[in-house]
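> what follows is a predicted structure for the sequence shown.
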Amino acid sequence: MTDIAFAADETVKREIARWMRELGAVRRLAGKTLEAYDRDLRQFLSFLSGHTGGPVSLRTLEELRAADIRAFMAARRAESLGSRSLARVLSALKSFFGFLEREGVLKSEALTTVRTPKIPKSLPKALTVIEARRTIETTQELEERPWIAARDMAVLALCYGSGLRISEALAVTPADLETQALRVTGKGGKVRMVPLIAAVRQAIETYKSLCPFALPRDEPMFRGVRGGPLSPRLIQMRTAQLRGALGLPPSATPHALRHSFATHLLGRGGDLRAIQELLGHASLSTTQVYTAVDTDRLLESYRKAHPRG
């Protein structure tokens, strides 16, 4: 997956290949996560071979000390790697050593005493209801070609009206629209059903009626000017154009519309478990951040409105 070189014997390389197969086939991790885990482990083994002065073997891994891992983490920190990335590195190492232990290959206690770096809480930056609506509707004013304006409106409407990631919106096919709910394929190939409100469905139908290209049932529906699948970069550029036209902050991105979807639902009494399902989050803790967002917005409104705020 990556070209990072490291000195290790064939047994270790074979175990890495088995671990990667398990992550992809059994745990069904997303492609980018697999690449990151593979890269993190290779960087660790490259460091370890230099740290111990020879190729990494299973015995090297079994005799690993917590100090070795801390030395690696310190080296990565010195390369300006942030806490979030360091936490992912540690997660990759724990996953690999956990796999080796489950398979009866070796057992190491080195990772049990290494603490995960503290990650500062980062709250999603949601738009207001008016800002989200204007972001979608203003597209018509910035694009002279009606079918492209309709296309971009439909994509952004899916992000806000259905809470889709930009990659999920661009992967929608005509077949996914054949029921009342929208079938969405998310991270790790997980499929979920999302209600399709009338405004979003109308935006999609308008785009389909204006699109100059044939839209095969099982192929991505949103097309570029030459008829190929639409690139996420074009939607990101459109959103940047909308930010300038509307005076919105840099945080107003396609993904911010997804955050806005969740925040606005929660603010109107939406159930947290239901929002988790709609967003396709594997863990409720990922969705719970929106409770802090909504509370934060409420307190900000209070401070602005109260005479002594």
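Structure received.
> for the rest of this, base every contact and every neighbour count on C-alpha atoms.
OK.
> in the helix or strand hosting Y160, what counts as buried?
Using DSSP states H and E, Y160 falls within helix 146-161. Residues 147-161 are the ones in helix 146-161 that count as buried (16 or more other CA atoms under 10 Å).
> beyond that helix, next helix or strand please.
helix 166-170.
> which residues sit against that following helix?
155, 158-159, 184-186, 220-222, 229-232, 254-255 (CA atoms under 8 Å, 6 or more residues apart in numbering).
> looking at those, which is nearest V129?
C159 (13.4 Å; CA to CA).
> so which of the contacts of helix 166-170 is the most crowded?
L158 (29 neighbours; other CA atoms under 10 Å).
> returning to that earlier point: list the ones among the contacts of helix 166-170 that fall in strands.
V184, T185 (DSSP state E).
> from the contacts of helix 166-170, which is closest to L242?
P254 (10.8 Å).
> OK, contacts around that closest one?
L156, C159, R165, I166, I235, Q236, T239 are the contacts of P254 under CA under 8 Å, 6+ apart.
> R183 too?
Contacts of R183 by CA under 8 Å, 6+ apart are D176, L177, V191, R192, M193, V194.
> out of these, what pair is the most spread apart?
The widest separation within the contacts of R183 (CA to CA) is 13.7 Å, between L177 and V191.
> neighbour count winner among these two?
The neighbour comparison of L177 against V191 (other CA under 10 Å) goes to L177, with 16 against 12.
> which residue packs closest to the more buried one, ignoring adjacent ones?
R183 (7.1 Å; CA to CA, 6 or more residues apart in numbering).
> show me what the host helix or strand of K32 is packed against.
Assigned by DSSP H and E, K32 belongs to helix 31-52. When contacts are defined as 3 or more CA pairs under 8 Å, 6 or more residues apart in numbering; DSSP states H and E, helix 31-52 packs onto helix 10-25, helix 66-78, helix 83-102.
> dump these to CSV, plus mean neighbour count and distance to G50.
Shown next, in CSV, are the helices and strands packed on helix 31-52 (neighbours: other CA atoms under 10 Å; distance: least, CA to CA, whole Å):
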stretch, mean neighbour count, distance to G50
helix 10-25, 15, 16
helix 66-78, 15, 11
helix 83-102, 18, 18
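> the structure to be compared is supplied as follows:
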Amino acid sequence: MTLVPFGGDLLAQSRAWTNLHDDELRRRAVQAAGEKDIPALVSLTTAYLAQQGASGVLTSPRTVEAYQLGARQFLEYATAQALNLLRPHRHDAQGYIGHLLAAGRKPAGVQLKVAAAACLYRALRWAGATDADPFRDAKVPKDRTSGLVKRPPYTEDELADVIEKADVHAKFLLFLTAHAGLRISEALALEWTDLDEAARRIHVRSGKGRKERIVAMSSSLARATRHYRALYGLGGPDHTDGKRTTASSAVFRYASVMTARYHIEKAFGAAGVHFRGFHAGRKYAGTRLLRQVKDFGRVAAHLGHESVDTTRRGYASLAADDLKDDLAGW
């Protein structure tokens, strides 16, 4: 039996399993696990996410893709090692973690792969195929290195050099990530009605976890927004790239993160600056704002973080001598 994942929405993809009678669901899941049918097991994991995941059918496409990739990679390992998926040995899960670490993967990345493999087993239990939970007590070493050290923010000079070489679209996208601190998915989802340059506000409607928030604009971003709107706003000249036209409600012509990355990397290449991803722009926003306001809570709100700890661990830090002026009179 081979189930090929259907390319529709998440709910449609799950129906290949949820439309089955419980006995047939269990039979097919057992068969897929016994045969290590990777497409079928990835499909089962996807169906479980749609039905029992924290966000259900509203799980973001990027999260679904990450879990699908992680499940596939574990299944490839299980196939190569001839593991029994339904009756795993008690050392199998830790062995997989050791394999990933020995291959040079960082603990944070290993944690994501383990989460996907554990989700596969939740899917198998959901289908009634097994009671096994091999990753329940598995241990991944903690990474003590700060996220700012591993993946540092862009510097002021780097951004200035790139902005000088970037086209209008790439320049505006840089302002949104490095000043407003938007995630790339949030920036690409913006519509013209979400931008209020007069009040210097952005309405983010597609934040992580489906949370909306209002983000303040810097003066530079407000000016860039006025310029960009004059060129490509509603009623302006069409500018088409692929499937999207910016004379519609969408702010950007980029239809996907991959397309945006392609164009932004050209600007970085022209400026001679290494592209470290869109998150390095968010980290620039977090670090610069924290050094100005010295309040992790306000910075977390600006970046859309639910926990201040997230901001503290990987997005913003104070200078080592930040307290010297406060301590001067002691």
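Now that the structure is in, tell me what you want to look at. All of these numbers come straight from a predicted model, not from anything done at the bench.
> which residue in structure 1 aligns with I214 of structure 2?
I214 of structure 2 maps onto M193 in structure 1 when the alignment is built from TM-score structural alignment.
> what about the helix or strand its match falls within, how far off from structure 2?
Using DSSP H and E, M193 of structure 1 falls within strand 191-195. Its match in structure 2 and strand 191-195 of structure 1 itself, once the structures are fitted together, sit a mean 2.0 Å apart by mean CA distance after the TM-score superposition for structure 1.
> what's the first helix or strand after that strand?
Next along from strand 191-195 of structure 1, by DSSP H and E: helix 198-210.
> what sits against the spatially closest residue to L85 of structure 2 that is not a sequence neighbour?
Excluding its sequence neighbours, the residue lying closest to L85 of structure 2 (CA to CA, 6+ apart) is A33, at 6.1 Å. A33 of structure 2 is in contact with L41, L85, L86, counting by CA under 8 Å, 6+ apart.
> quick one on the thing from earlier: save the helices and strands packed on helix 31-52 of structure 1 as CSV, and put in distance to R273 of structure 1 too.
As requested, the helices and strands packed on helix 31-52 of structure 1 are exported to CSV (distance: least, CA to CA, whole Å):
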stretch, distance to R273 of structure 1
helix 10-25, 26
helix 66-78, 36
helix 83-102, 26
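> tell me which of those approaches Y302 of structure 1 most closely.
The nearest among these, by CA to CA, is helix 83-102 at 32.4 Å.
> ok so R276 of structure 2 is a helix residue?
No: R276 of structure 2 is assigned coil when assessed by DSSP: H, G, I helix; E, B strand; the rest coil, not a helix.
> can you count the residues close to it?
So R276 of structure 2, with other CA under 10 Å, has 14 neighbours.
> tell me the contacts of it?
R151.
> so it versus K294 of structure 2, what's the distance?
26 Å (CA to CA, to the nearest Å).
> corresponding residue for the residue nearest to L177 of structure 1 in structure 2?
That one, R183 of structure 1, aligns with H203 by TM-score structural alignment.
> which secondary structure state is assigned to the residue nearest to L85 of structure 2?
helix.
> quick revisit: tell me the spacing between the match of I214 of structure 2 and G186 of structure 1.
10 Å.
> what do you get for E103 of structure 1?
On the measure of CA to CA, E103 of structure 1 and G186 of structure 1 end up 30 Å apart.
> and the closest residue to R28 of structure 1 other than its chain neighbours, how far from H281 of structure 1?
Nearest non-adjacent residue to R28 of structure 1, counting by CA to CA, 6+ apart: G188, 5.1 Å away. Distance from G188 of structure 1 to H281 of structure 1, counting by CA to CA: 11 Å.
> cool, and F97 of structure 1?
From F97 of structure 1 across to H281 of structure 1, the span is 26 Å (CA to CA).
> I'd say R165 of structure 1 and R258 touch.
Yes: counting by CA atoms under 8 Å, R165 of structure 1 does reach R258; the two are 6.6 Å apart.
> run a quick neighbour tally on the match of I214 of structure 2.
Neighbours of M193 of structure 1 under the rule other CA under 10 Å: 17.
> now it, nearest residue through space, not along the chain?
Per CA to CA, 6+ apart, closest to M193 of structure 1 is R183, 4.7 Å.
> and the helix holding Y160 of structure 1, how far from the chain's centre?
Counting by CA atoms, centre = their mean, to the nearest Å, helix 146-161 of structure 1 is centred 21 Å from the centre of its parent chain.
> now the angle from that helix to helix 198-210?
160 degrees (axes from the mean of the first three to the mean of the last three CA atoms, to 10 degrees).
> next, the angle strand 191-195 makes with helix 146-161 of structure 1.
Put simply, helix 146-161 of structure 1 runs at 100 degrees to strand 191-195, going by the same axes, to 10 degrees.
> got a list of contacts for helix 146-161 of structure 1?
Residues external to helix 146-161 of structure 1 that are found in contact with it (CA under 8 Å, 6+ apart): 132, 136-137, 139-140, 142-143, 164-166, 169-170, 196-197, 200, 203-204, 206-207, 210-212, 222, 235, 238, 254-255, 257-258, 260-261.
> spatially nearest residue to K142 of structure 2, not counting backbone neighbours?
That would be P107: by CA to CA, 6+ apart, it lies 6.3 Å from K142 of structure 2.
> that neighbour touches P141, doesn't it?
Yes: if you go by CA under 8 Å, P107 of structure 2 and P141 touch, sitting 6.1 Å apart.
> centre-most residue in structure 2?
By CA atoms, centre = their mean, the mean C-alpha position of structure 2 lies nearest to R62, the distance being 6.2 Å.
> from G34 of structure 2, how far out is it?
Using CA to CA, R62 of structure 2 is found at 29 Å from G34 of structure 2.
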